[in-house]
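K.L.:
Sequence first, then the predicted structure, then my questions.
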Amino acid sequence: MLGRVLVLSASAGAGHLRAADAVEKAIRLRGAATDVQHLDVLRYTNQVFRHLYSKAYIDLVNKAPEVLGWLYDHFDVPGRNEKVRLAFDRLNTVPFINFLNKFQPDVAICTHFLPFEIISWLKSEKKVNILNAVVVTDLDVHAMWLCRYFEQYFVALEETKFHLLALGVPESKVTVSGIPIDPVFAEAKDSRAMRRKHGLDEDRFTILVSAGGFGVGPVEHIIEALSGLTRPAQVVVVCGRNEELRARLTGVVPRFTRTSGVEFQPLGFTTEMDELMAASDLFVGKPGGLTTSEALAKGMPMVVINPIPGQEERNSDHLLEEGIAIRCNNLPALAYKIDRLIDEAGKLHLMRSNALALGKPQAAFTILDRLDTLRTRPEAEPVATPNARKKTSRRLAY
C-alpha cells in the first residue's frame, strides 16, 4: 500500500496530464493507496507563471518551433542555470508548497519536472519526508528532468536509463517502465470488430491520423496528400477538441473522396482511441511521448510528419532507429511513401512487431509495483555530493 499519494502534473502540453491520469487510474483500479489526488501544479501558481509554462509553450510550438528547438538544446546541459531556475520556481510555487504541507503525502509521482524539482529542494532542506518519483514523458530525458533528492526515475527506454546512469544516477534509482498510458490500451481488441463498430470497411487498409498537433491549414494539406493514394484505403482523422478543425474537414473531405476514392472520416474528441488504433493499420501524426506510447502498445507502424524540434524530434529518432516509423518531411511524397508500405506487407509486419516489442502497455502498473517495493524496503536517503555542483562536468552525483 502506497499510503497517501499525490500524482503531480503540469498543463504544459496534454501529455503530462494524460500520463498522470493513467497513473491515477491504475492506482484506483488496484486500490493501491489510502488516498490519491491528481494535481495540476500550475493551478497553484500565479497567472504570469502559469502563462509562461503553458500558453507560452503552446505559442512556441505553433508559431516558432525553431525557437523551441534552440531552447531545448540550449538548456539540455546538466546544471545549467540550475540555481536561478530553482529560485524562480520556488518564488512562484508557494501555494503548491502550502498544499503539500497540508496534504502530507507519503508518495509523490511527478509527470512533469516542475513539481519534481520543488519536492527535491524541500527534501534537501529536510522540510518534507516524501518518496519523490518522476515519470519522464518522452522517450529521451532532458536535463530539465534532473534533480538531486529523489527515490526513482521511471523512463521509457533502456537507452534512456543508460543516459541517466552515465550522469551518475545509481542503477537502483532508474526503472524502465515505459510511459504510463490508460490501462485500456493493454486490452486486446479484434481489428475487424473495431472497424465494424466504428463504421469502417472491414477489408480496407486503414490509416489513423492524429490531427490534434496540427493547425487547420496543415491538416487540410495532409488530407489532400493522402487523397493521392493509389491503393484502396480509408482514413480516420481524429481532431480532438478542435471543433473548428473537425467542422472544416467535414466540409472538404467529400471533395477529396470524389476525386480519389480514398474514404475519409473526420472525428472530434474521442475516448475510444484504443479502439481506433486497434482498427487501424498505420498511424500518421506527430510523435508526442504519450501518443507514441499508445501506438507502440497497439503495435502500430508510424509515419512521422514534421516533428517539433526538441523532444518530438528525439522521439522520432528513436522510432526510426527501432524500425517502427518512417518520416515524411515533404507532404507531396506522403501518398507515395504509404503506397510503398501497403505494397511491402513484410516491412509493415516487421514494423508492427518492432512496435509491440518496444511497447509497454502495463507501464502504470510497473510503476506502482516498483513504488510499493520502495515503500516496503526503503533505500538510504539520497545525498548530493560536492562533485554534483561542479559546473565544468556533465556528470552528476546522486
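P.N.:
In hand now; what should we look at? Numbering: from 1, shown residues only.
K.L.:
From here on, just use CA atoms for contacts and neighbour counts.
P.N.:
Will do.
K.L.:
Just the strands from the stretch 51-200 of the chain, written as ranges.
P.N.:
All strands of the stretch 51-200 of the chain, identified by DSSP state E, counting those that start in this stretch, fall at 107-110, 131-135, 152-155, 174-176.
K.L.:
looking at the ones you listed, which is closest to Val238?
P.N.:
The closest of the strands of the stretch 51-200 of the chain to Val238 is strand 131-135. By CA to CA, the value is 26.6 Å.
K.L.:
contacting residues around Leu208?
P.N.:
Val235, Val236, Val237, Val238, Leu276, Met277, Ser280, Asp281, Leu282, Phe283, Val284 (CA atoms under 8 Å, 6 or more residues apart in numbering).
K.L.:
separation between it and Ile222?
P.N.:
Distance check for Leu208 against Ile222: by CA to CA, to the nearest Å, it reads 12 Å.
K.L.:
circling back: reformat the strands of the stretch 51-200 of the chain as TSV; add mean neighbour count and distance to Tyr53.
P.N.:
Shown next, in TSV, are the strands of the stretch 51-200 of the chain (neighbours: other CA atoms under 10 Å; distance: least, CA to CA, whole Å):
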stretch	mean neighbour count	distance to Tyr53
strand 107-110	26	16
strand 131-135	25	18
strand 152-155	26	22
strand 174-176	20	27
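K.L.:
okay, these in CSV with distance to Leu374 next?
P.N.:
Listed next are the strands of the stretch 51-200 of the chain as CSV, based on distance: least, CA to CA, whole Å:
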stretch, distance to Leu374
strand 107-110, 10
strand 131-135, 8
strand 152-155, 9
strand 174-176, 12
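K.L.:
hold the first one in mind and look at this next one:
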Amino acid sequence: MRILIATMTAGGGHLAAASALEEAWRALRPRDSIERLDLLKFFSPLHRKIHSDGYVKLVERAPELWGMIFKKTDDPKVARRLNKLQQLFPSRSRLRFARHVKHFKPDVVLCTHYAPLEVLGQMRARGVRLSSTAAREPVVGVAARSAALPFVVSVVTDFEAHALWMA
C-alpha cells in the first residue's frame, strides 16, 4: 500500500502530527511505502519564508490579530468564498503538488493541514485519476469521481475542525 502524509508548515503542530502518523503507520505496517510531504516544498523560496516566518511571527507577536483572523474565517460562507477565490488563481505550488500526487499514486492520503485537502478536492471535482487502486479498478459514472482519488483522511490538529478544512 502507498501512503502519502501531506502537511504544511504552520507552526509545529501539523508537522508533529504528520511525524507521529508516519511513525505509527511504519510500526503497524512496515512493508507499506510511506512518504511524508510538506507542501512548502513546492513553494518558491520567498513564498516559503513569508509563509512559515509570517505565521510564526503573527502568532507570537500579534496573537489577538491571529485570533480575530482565525475566528472570522471560521465561517462556512467565508471559507467557501476564500477557497473559490484561491481556485481562480491556480498557483505553481498547487500544480506541483498535484503532479507529485499523480506521480506517487498513493492509495491513502493523510492530511494534517487543510491545504492538501483543498487541492485534492479540486482534483476530485475535475475527475483527475490519481490512486494506484483507482488505476486497477475500472469505474464509470458518478462513482468514477470518488474512485479517481485515493482514500483521503483529514487529521484535525486543533481542538475542533476549522471551516477552511470543510470548505
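P.N.:
Yep, it's here. Fair warning: this is a prediction, and the values are worked out from it, not measured in the lab.
K.L.:
Need the TM-score from the superposition.
P.N.:
The TM-score (TM-score structural alignment, normalised by the length of the second structure) is 0.79; 145 aligned residues with a CA RMSD of 1.8 Å.
K.L.:
Can you tell me which of the strands of the stretch 51-200 of the first structure is nearest to Arg314 of the first structure?
P.N.:
Of those, nearest to Arg314 of the first structure by CA to CA is strand 152-155, at 14.4 Å.
K.L.:
What range does that closest one cover in the second structure?
P.N.:
Alignment of strand 152-155 of the first structure against the second structure: no match, by TM-score structural alignment.
K.L.:
where's Lys25 of the first structure, which helix or strand?
P.N.:
helix 14-30 (DSSP states H and E).
K.L.:
mean deviation of that helix from the second structure?
P.N.:
Compared with the second structure after fitting, helix 14-30 of the first structure deviates on average by 0.6 Å (mean CA distance after the TM-score superposition for the first structure).
K.L.:
what span of the second structure lines up against that helix?
P.N.:
The aligned range for helix 14-30 of the first structure is 12-28, by TM-score structural alignment.
K.L.:
Show me where the stretch 251-398 of the first structure has its strands.
P.N.:
Under DSSP E, counting those that start in this stretch, the stretch 251-398 of the first structure gives strands at 263-267, 282-285, 302-305, 325-328.
K.L.:
Would you tell me which of these gets closest to Ala335 of the first structure?
P.N.:
Closest to Ala335 of the first structure of those, according to CA to CA: strand 325-328, at 9.9 Å.
K.L.:
For the closest one, name the packing helices and strands.
P.N.:
With contacts defined as 3 or more CA pairs under 8 Å, 6 or more residues apart in numbering; DSSP states H and E, strand 325-328 of the first structure has these neighbours: strand 302-305, helix 311-321.
K.L.:
on that earlier part again, any chance of the strands of the stretch 251-398 of the first structure in TSV with distance to Asp40 of the first structure and mean neighbour count as columns?
P.N.:
Below are the strands of the stretch 251-398 of the first structure laid out as TSV (distance: least, CA to CA, whole Å; neighbours: other CA atoms under 10 Å):
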stretch	distance to Asp40 of the first structure	mean neighbour count
strand 263-267	28	20
strand 282-285	26	24
strand 302-305	29	24
strand 325-328	32	21
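K.L.:
Identify the residue spatially nearest to the most centrally placed residue in the second structure, adjacent ones excluded.
P.N.:
Closest residue to the average C-alpha location of the second structure: Pro116 at 1.7 Å, with CA atoms, centre = their mean. Distance criterion CA to CA, 6 or more residues apart in numbering; nearest residue to Pro116 of the second structure, sequence neighbours excluded, is Ala6 at 6.3 Å.
K.L.:
tell me the contacts of the one you found?
P.N.:
Ala18, Arg36, Leu37, Asp38, Leu39, Val109, Leu110, Cys111, Thr112, His113, Pro116.
K.L.:
picking that back up, pull up the gap between the equivalent of the residue nearest to the centre of the second structure over in the first structure and Phe99 of the first structure, please.
P.N.:
By TM-score structural alignment, Pro116 of the second structure lines up with Pro115 in the first structure. Going from Pro115 of the first structure to Phe99 of the first structure by CA to CA gives 12 Å.
K.L.:
again, but for Asn46 of the first structure
P.N.:
14 Å.
K.L.:
Thr259 of the first structure now?
P.N.:
Taking CA to CA, one finds Thr259 of the first structure at 58 Å from Phe99 of the first structure.
K.L.:
Neighbour count for the two, which is higher?
P.N.:
Phe99 (14 against 11; other CA atoms under 10 Å).
K.L.:
Show me what the more buried one lines up with in the second structure.
P.N.:
Counting by TM-score structural alignment, Phe99 of the first structure lines up with His100 in the second structure.
K.L.:
Who are the contact partners of its match?
P.N.:
By CA under 8 Å, 6+ apart, the contact list for His100 of the second structure is empty.
K.L.:
I'd like the distance between it and Asp38 of the second structure.
P.N.:
With distances taken as CA to CA, His100 of the second structure is found 12 Å from Asp38 of the second structure.
K.L.:
One more: Arg94 of the second structure?
P.N.:
With distances taken as CA to CA, Arg94 of the second structure is found 12 Å from Asp38 of the second structure.
K.L.:
go on, Val59 of the second structure?
P.N.:
From Val59 of the second structure to Asp38 of the second structure the distance is 20 Å (CA to CA).
K.L.:
neighbour count winner among the two?
P.N.:
Asp38 (20 against 14).
K.L.:
Map the more buried one onto the first structure.
P.N.:
Using TM-score structural alignment, Asp38 of the second structure pairs with Asp40 in the first structure.
K.L.:
what's the neighbour count on whatever residue of the second structure lines up with Leu68 of the first structure?
P.N.:
Counting by TM-score structural alignment, Leu68 of the first structure lines up with Trp66 in the second structure. As a burial measure, Trp66 of the second structure scores 15 neighbours (other CA under 10 Å).
K.L.:
try Thr112 of the second structure
P.N.:
Using other CA under 10 Å, the number of residues around Thr112 of the second structure comes to 28.
K.L.:
which residues in the second structure form helices?
P.N.:
Secondary structure of the second structure by DSSP state H: the helices cover 13-28, 45-61, 63-73, 76-88, 92-104, 114-125, 132-136, 142-148, 163-166.
K.L.:
how about a markdown table for those, with distance to Met1 of the second structure added?
P.N.:
Listed next are these as a markdown table, based on distance: least, CA to CA, whole Å:
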| stretch | distance to Met1 of the second structure |
| --- | --- |
| helix 13-28 | 11 |
| helix 45-61 | 31 |
| helix 63-73 | 36 |
| helix 76-88 | 31 |
| helix 92-104 | 11 |
| helix 114-125 | 19 |
| helix 132-136 | 9 |
| helix 142-148 | 16 |
| helix 163-166 | 26 |
